[in-house]
Structures are given as structure tokens and as C-alpha cells.
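Colleague: Please find the sequence and the predicted model below.
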Amino acid sequence: MIQLFTRRCWLISVSMLFGLLPLSVEAKTAVERGRYIFDLAGCQGCHTREEGELLAGGRELDTPFGRFYTPNITPDTQTGIGSWSRTQFEQAVRKGLSPEGEHYYPVFPYTSYTAINDRDIDDLWAYLQTVPAVSRANQEHELPWPFRWRFLMLFWKWLFFDEGPRPVESGKSEEYQRGAYIARALGHCGECHTPRDFLGAMQLELEFAGTSSGPEGGVIPNITPDQETGIGRWSEGDVDSLLVMGMLPDADFVGAGMGEVVDNSTAALTDSDRQALIRFLREIPPVRRRVGGEPD
């Protein structure tokens, strides 16, 4: 635990030293802003396999529907996205469509990314042009019948995919709205923390209420402000410590997937964005739901 704490403190210190925790995102250039969006969106964790080159793909994602391998999103023109246009990139992120018009599986969280605004798409695209190009062919997913039939995603989208930003919640502060944008769009927190039905669609009536069948089969906790089953008893400082260094209220540290999210994403939040996310998580409706086999 001490080693993990030391590592995370070191990452935070180095990030601050080199400007990866910007004091003002607005003051940065498009590429610098894009790096910030890149961090918040968690691109590195999903598109970089263990011991692999940055964003060259190949990370395995085991799901109830089969095993997926993330693609190469470096600027390589043959095996990455170097031949894509900015419009094709936006189409992939917001609509889940490849340049050839094929439907992406929702293991790629375009169901959340669809709400990312124009400027953040532009900035992220600008940053991705600056990463080193890596020649690495994408791997075929290992999916059983009928999930290997990609055209079925057209019907899945018709049933479950709502393109575009979510409606602004009336009566909420700008800080809350910013936190909602971070949690629901850029950070796509609900993709892991919201349970899914038998067809893999998020059950939004249980948004952020946790699941016993998370990525890689892990238990994902309830992060609504319910006093008994969520994080309603946590202080703002508790949530802040989790987002900055992965430390829980009992002084233990998160591991596995959430540890990556902290190291690669939430530790990079500006102070104002972190406070906005905390406010959002404390003001969403509490949901009484235990996960991990515990009785309700």
C-alpha cells in the first residue's frame, strides 16, 4: 500500500511539474487542451496494452459477449488513424461509425462520447496528431455467434443509442453541469458504474448505482450519494482523495481498473473540474443498491 501511495504521489508531482495538471485549460493551446481531454477520456488505458506502445491498441477486453481487442489510434496511415479526416474521427467518436460506415460495438463508449462538444473533439483530434505513429495491425475480436455479425449493431443502436448531448438539467448550477459533462461524456463513468441489461444496454434508471458484472467480471461500486450502499457518507475530502490519489476513506487504495482511471485520468483533473465532478456526484439522486452479492 505504501508503494502504491508513493507511486501515485510521484505521478501527481511529475504531472504538475510538466504541466499535465493545468491551472487553466482555457489558457492552453489546442494541442495542450487536447492532451487534457485525452486524459479525461481515458484513451491511454484502453488503447495501450500492457508493455505495448502508446495507443497502438491490442488491449484485451473480456465481456459477456466475447473478447474485444482495442484498435490502434496512432497517426500511422496504414494501421492507425493517420488516413482519417477530422470528420471521420468525429463520426467514430459521436456516432460509433468507422470511415467505411461499419458500426462499432459499444465496448467503445461512443454511447457516452456522443455528448462531447465540438471544441473538445477538435482539441482531442489535434493532440492525437502529435503522438508517435506506430505500425501495428488491429486484431480481430473473438466473438461467438451472433455477436460477430456487426450489422446487428444497427438494430442495437436503434433500440438503445441516443445520439447527441443529454438535455441540460434545469435548476442546476454551472458547476453541476460541468461535472455532469465530465462524468457522463468525457469520463464516461456510467459505462462501468451503471448496470446493463442482457443486451448490453446501460440501465439508466440505475445510473451510477454499480454492478456485480463490470469490465473483466469485476464488481463496480455504487457511487450515488445513497447513505447505506453508495458514497453518501463520504465527505468532499474523501471523494477528492479518491480522485487525486485513489485513496479510500479507510486509507486503503483502489486497484485494478479504477487504479488506472485515477493514474491516467482523474489525477489530471484541474481543481475546478474536480470540484465540479464532486458536486455532481453529491447531487445526483441516491440509489439504494448493493452490489457484489450483498443483500439489499
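Modeller: Received the coordinates, thanks.
Colleague: C-alpha from now on. contacts and neighbour counts both.
Modeller: OK.
Colleague: what's the closest non-adjacent residue to I182?
Modeller: What sits nearest to I182 in space, not counting adjacent residues and going by Cα to Cα, 6 or more residues apart in numbering, is L277, at 6.7 Å.
Colleague: Report the contact partners of that neighbour.
Modeller: For L277, the contact set (Cα atoms under 8 Å, 6 or more residues apart in numbering) comprises Y176, R178, G179, A180, I182, A183.
Colleague: looking at this, it is in a helix?
Modeller: Yes: counting by DSSP: H, G, I helix; E, B strand; the rest coil, one finds L277 located in a helix.
Colleague: what about it, distance to I121?
Modeller: Noted for L277: a distance of 20 Å to I121, by Cα to Cα, to the nearest Å.
Colleague: ok, now D197?
Modeller: 30 Å.
Colleague: Between these two, tell me which one has more neighbours.
Modeller: Between D197 and I121, counting by other Cα atoms under 10 Å, I121 is the more crowded of the two (20 against 8).
Colleague: Helix, strand, or coil at that one?
Modeller: helix.
Colleague: wait, isn't it in contact with Q91?
Modeller: No: judged on Cα atoms under 8 Å, I121 makes no contact with Q91 at a distance of 10.4 Å.
Colleague: where exactly do the helices run in this protein?
Modeller: Counting by DSSP state H, the chain has helices at residues 2-17, 30-41, 43-47, 86-95, 110-113, 118-128, 153-160, 174-181, 190-193, 236-245, 256-264, 271-283.
Colleague: Please name whichever of these is nearest to A137.
Modeller: Nearest to A137, of all these, is helix 43-47, at 12.9 Å by Cα to Cα.
Colleague: What separation do you get for Q203 and F161?
Modeller: 12 Å.
Colleague: Looking at the two, which is more packed in?
Modeller: Comparing Q203 with F161 by other Cα under 10 Å, the one with more neighbours is F161, at 19 against 14.
Colleague: which residues does the more buried one contact?
Modeller: T111.
Colleague: And for A209?
Modeller: H193, T194, P195, P221, N222, I223, T224, G230, V287, R288, R289.
Colleague: isn't the last one right next to Q227, touching?
Modeller: No: if you go by Cα under 8 Å, R289 and Q227 don't touch, sitting 10.6 Å apart.
Colleague: another one to put next to it:
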Amino acid sequence: MKRKSLFALSAVVVVAAAALVPVLWSGGDNLHNGTAMAATPADQAALIKKGEYLARAGDCIACHTVRGGKQFAGGLPMATPFGTMFTPNITPDDQYGIGKWTQDDFYRAMHTGRSKDGSLLYPGFPFTSYTKVTRADSDAIYAYLRSVTPVNVPSRPHELKFPFNQRNMLIGWRTLFFREGEYTADPTKSVEWNRGAYLIEGLGHCGMCHTSINAMGGPVSSAAFAGGLIPLQNWYAPSLTSNKEAGLGDWETKDIADLLKTGVSNRGAVFGPMAEVVHNSLQYMSDEDINAMATYLKTIPQKSEAPEPLQLETSEKFGGELLKQGQKIYADNCAKCHAENGLGMPPSFPPLANNQSIQMPSAVNPIRMVLNGGYPPSTEANPHPYGMPPFAQALSNTEVAAVVTYIRMSWGNHGTAVSPQQVSDLRSAPLD
């Protein structure tokens, strides 16, 4: 999925991250379409509170705060095949942050993907989704971000190779893959459904991970939400449109809502990049909005399939040998939590039998879980989640391949055998 094309750079840089555009501060009265509007302290406090909630929904802290660093001060490195990008300081600091941006600048960046000076923003910042955000919500986010503590730290310039450091090259990409416009409600659907669609397609920008990328770094629109490998992170975002993967057609709406809000449900748990989304963003959303998102996700058409990822195949004979070896490894290391019959003890220990995420054509996620382990996010509704220990030091590449083969092919599961080479390739993959 690491597409090396002229316009691919921005789409592969931070496709899994929820980056908020450089934001703005006018330093004066609120502005809307260039017109001054008086606001009482109570009005402003309510607007800031609303903006904080919406910024959570957009998960802007994920990209613009380095672990252990100052909030929104930027500096997070994003390694790409074309060089390294660094997220900017978006605190309201006049010298190094966005203190001199106006409210209109902010909306223009969200809505059109253009910076204060008119330059094109890389679509690693999801303006293709944020364009759907209403002006009122944009103004609220602006009010919140102008209220945070300024940090006097310079933004580090990107270190990109020529010609990928030429922003004007993005014109072609935008012509093909960007359609400007706020979300338009579907009058045939309920208010709840439309609210969910607005959040999923707009601030949530869920399609950026769950839609595969074509050779030019743009989304495959015919396979929206049909899954894809998250570039440079080596995690697979499963299809939401196929019950062969994580399709939600046969999920109860409550199970979808539980997974979004707490990170665990009776159908499974989230790990990897999705665990961070739940921890940073979704757990703070209201039950009404979570239910609206679940309602919308439940209705995504169960049809289009993602392009099948390239897999290293094992011979039938060697696959049989791995399956037999994996049964013993599973009994020794996994059955205590996931049970001999693979049914687990949900929601603490998810089932492996009839678990679509185990059987997907891509074996990336189960391999990474066995190698690296992990925890669902700690949320208010699930503050002490049960975790999966790492086995990278205890099991060889062949042993990991064997146990993953076993869980993909046992208890009625219809997965295929995996290769020790796949394990070797992922053993050195970054953990986040």
C-alpha cells in the first residue's frame, strides 16, 4: 500500500491520524463571514465548550501533541517514503503558533484545504472530510482552540525530497479526489441517521482508514469503507461493508455503540490505531452521538469489497504442518483466556471462533497481536481492560505463523495459513 506516485505523498503520510488543520486566532471579537458579532461571557463559554467537544470528535490532539509534550504544540514526526513531515504548533502563539490566523482563515482551511496564505494543504490533513463540517461547528472549534494555552515553540519544517516538497503538485490530486462542500442531510433518513453520517463522514473521517488507496494516493470511492492496509503503520483497517471481515450488517446497534464508546463489546475489542481513537476521542462523545454513529454505520451497504491485499501463500502441505503445530502452541499459551473451543469470555477475552477479524484475507492484525500484544483503550466505562501479552520474544516466526494459522482455520473459521515470512516482515514494524 506504500504507493510511490507523484501525488501519493499526502494521502499516505498520516492517513490513520486525525490531524486538525492549523487553527486560528483573531485576538478580537468573534467574526463570521467578516462581520463582527458581540458575545456575552456566557455565550463564549458555551461556544468554547462546544468547540472542545467537536475537537475531541476530530481527535486533533492525536497528531498535534507529542507524547509527554505540550498540548497542541505539534512536532510529531511522520515518516514517509518521501521524507519526514512534522505536525505544526497550533496553539494561539503569535510567533510560532497560529495566533495571527482569523476565524475566516480557519474555516477556509477546514472547508477548502488552503492555508492562511492560500497555499495548498497536504491531504494527510483530512480536509477532504472536514469540508463537510458546518460553519457553525467550525467557528466553535476555532473558539476552543483560541482558548488553549499558547506555546512558544517553533514548528519544525518538513524534510521532504524533491519534488514532493512542491505543494503546487497537489493541484492534480485535488482535481481528482477533492469535492468541496458541507454535509447535506438526506431528507429520507432520520435526524439520528443524518447526525451519525455527519460525524462519520466529517470530523470522524473514518473513511480515511477504512477505505483503500489507489495508485495515485486517492481513495477508491467504489469501495468506500471496504477496508485497507493503513500505510506506514502496518495495521489493517477491516472492511465495514463485508461480513467476511468486520462488516456490521449482522451486528446489533448496541454492540457497535459499545465498541465505539468503550473499546470492547460482546462482538470483539479494538486494538492498535483504533484503540487510540477510542481513548482520545470516542469515549468522550455523548451517548446520543455514539448511538447516531452506530445507527449510520449499521446501514452502510454490505456490498463493495476492498482490493484483496497481496498475501504470501504457503503450500497446502506446509499449511497443514503449521496447523498441527499451532494447536499445541494455542493450548499452551492461548486457551486459558480464549478457551479450548475458541469462544473466549467476552467482553474481557474476545472470541476467536467465528471472529471475522481473524479470518480476513489480510492476516496482518492477528500476527501483530500475537507478536506485540496490546490492550483495548482504558475508558470511563471500562477503566481496567484486560490485555493480550506479547509473544515476540517467546515464539519464533514459524511458531507465530503456526498459532495464527490454527486460530484462522479452527472452530469453523475459514481463514488461510500464513507464512513465517509474513511474521518476519511484521516483527520489525513500528508499534504505533
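Modeller: Thanks, I have the structure now. Note that the structure is a prediction, hence the values are computed from the model and not measured.
Colleague: Could you get me the TM-score between them?
Modeller: Overlay of the two chains. TM-score (TM-score structural alignment, normalised by the length of the first structure): 0.83; 268 aligned residues with a Cα RMSD of 2.2 Å.
Colleague: Who has more neighbours out of R289 and Q227 of the first structure?
Modeller: Applying other Cα under 10 Å to R289 of the first structure and Q227 shows that R289 carries more neighbours, namely 19 against 13.
Colleague: what does that one align to in the second structure?
Modeller: Counting by TM-score structural alignment, R289 of the first structure lines up with E305 in the second structure.
Colleague: Just give the closest residue to that match, not the sequence neighbours.
Modeller: Closest to E305 of the second structure by Cα to Cα, 6+ apart is A226, at 5.3 Å.
Colleague: quick one: that neighbour from I300 of the second structure, how far?
Modeller: Applying Cα to Cα to A226 of the second structure and I300 of the second structure gives a distance of 10 Å.
Colleague: intersection of neighbour lists for the two?
Modeller: Looking at what touches both A226 of the second structure and I300 (by Cα under 8 Å, 6+ apart), the common residues are L240, T241.
Colleague: Could you measure from D162 of the first structure over to R233 of the first structure?
Modeller: 33 Å.
Colleague: Revised request: answer the last question for F161 of the first structure.
Modeller: 34 Å.
Colleague: Could you do R35 of the first structure as well?
Modeller: 34 Å.
Colleague: What of A56 of the first structure?
Modeller: On the measure of Cα to Cα, A56 of the first structure and R233 of the first structure end up 41 Å apart.
Colleague: who's more crowded, the two?
Modeller: A56 (27 against 13).
Colleague: That one -> the second structure?
Modeller: Per TM-score structural alignment, A56 of the first structure is aligned with A73.
Colleague: I'd say that match and P92 touch.
Modeller: No: assessed by Cα under 8 Å, A73 of the second structure is found out of contact with P92, at 9.7 Å.
Colleague: any shared contact partners between the two?
Modeller: By Cα under 8 Å, 6+ apart, the residues touching both A73 of the second structure and P92 are V151.
Colleague: Looking at the contacts of A209 of the first structure, spot the one nearest L242 of the first structure.
Modeller: I223 (11.8 Å).
Colleague: That closest one maps to what in the second structure?
Modeller: Checking TM-score structural alignment: I223 of the first structure goes with L240.
Colleague: Would you mind finding the match for F271 of the second structure in the first structure?
Modeller: Match for F271 of the second structure (TM-score structural alignment): G255.
Colleague: Could you do T188 of the second structure as well?
Modeller: By TM-score structural alignment, T188 of the second structure lines up with G171.
Colleague: where's its match relative to G179 of the first structure, distance?
Modeller: In terms of Cα to Cα, G171 of the first structure sits 14 Å off from G179 of the first structure.
Colleague: I73 of the first structure too?
Modeller: Note on I73 of the first structure: its distance to G179 of the first structure, by Cα to Cα, is 27 Å.
Colleague: R279 of the first structure now?
Modeller: 7 Å.
Colleague: Give me the more crowded residue out of the two.
Modeller: G179 (23 against 20).
Colleague: list the contacts for that one?
Modeller: D273, R274, Q275, A276, L277, I278, R279, F280, L281 are the contacts of G179 of the first structure under Cα under 8 Å, 6+ apart.
Colleague: which one among those gets closest to S85 of the first structure?
Modeller: The closest of those, once distances to S85 of the first structure are taken by Cα to Cα, is D273, at 29.9 Å.
Colleague: Need the counterpart of that closest one in the second structure.
Modeller: With TM-score structural alignment as the criterion, D273 of the first structure pairs with D289.
Colleague: What distance do you get for W101 of the second structure to S147 of the second structure?
Modeller: W101 of the second structure is 14 Å from S147 of the second structure, by Cα to Cα.
Colleague: which of these two has more neighbours?
Modeller: The neighbour count for W101 of the second structure versus S147, taken as other Cα under 10 Å, is higher for W101 (21 against 15).
Colleague: what residue of the first structure matches up with the more buried one?
Modeller: Match for W101 of the second structure (TM-score structural alignment): W84.
Colleague: what does N152 of the second structure give?
Modeller: Under TM-score structural alignment, N152 of the second structure pairs with S135 in the first structure.
Colleague: residue contacts, its match?
Modeller: A56, D76, Q78, T79, G80.
Colleague: how close does it get to A92 of the first structure?
Modeller: S135 of the first structure is 20 Å from A92 of the first structure, by Cα to Cα.
Colleague: Could you check how far K328 of the second structure is from S221 of the second structure?
Modeller: On the measure of Cα to Cα, K328 of the second structure and S221 of the second structure end up 44 Å apart.
Colleague: Equivalent analysis for D94 of the second structure, please.
Modeller: Distance from D94 of the second structure to S221 of the second structure, by Cα to Cα: 40 Å.
Colleague: hey, where'd the strands end up in the second structure?
Modeller: Per DSSP state E, the second structure carries strands over the ranges 30-32, 35-37, 77-80, 83-86, 159-160, 228-230, 235-237, 264-265, 268-269.
Colleague: ok, average deviation of the third one from the first structure?
Modeller: Superposed on the first structure, strand 77-80 of the second structure shows a mean distance of 3.2 Å to its aligned residues (mean Cα distance after the TM-score superposition for the first structure).
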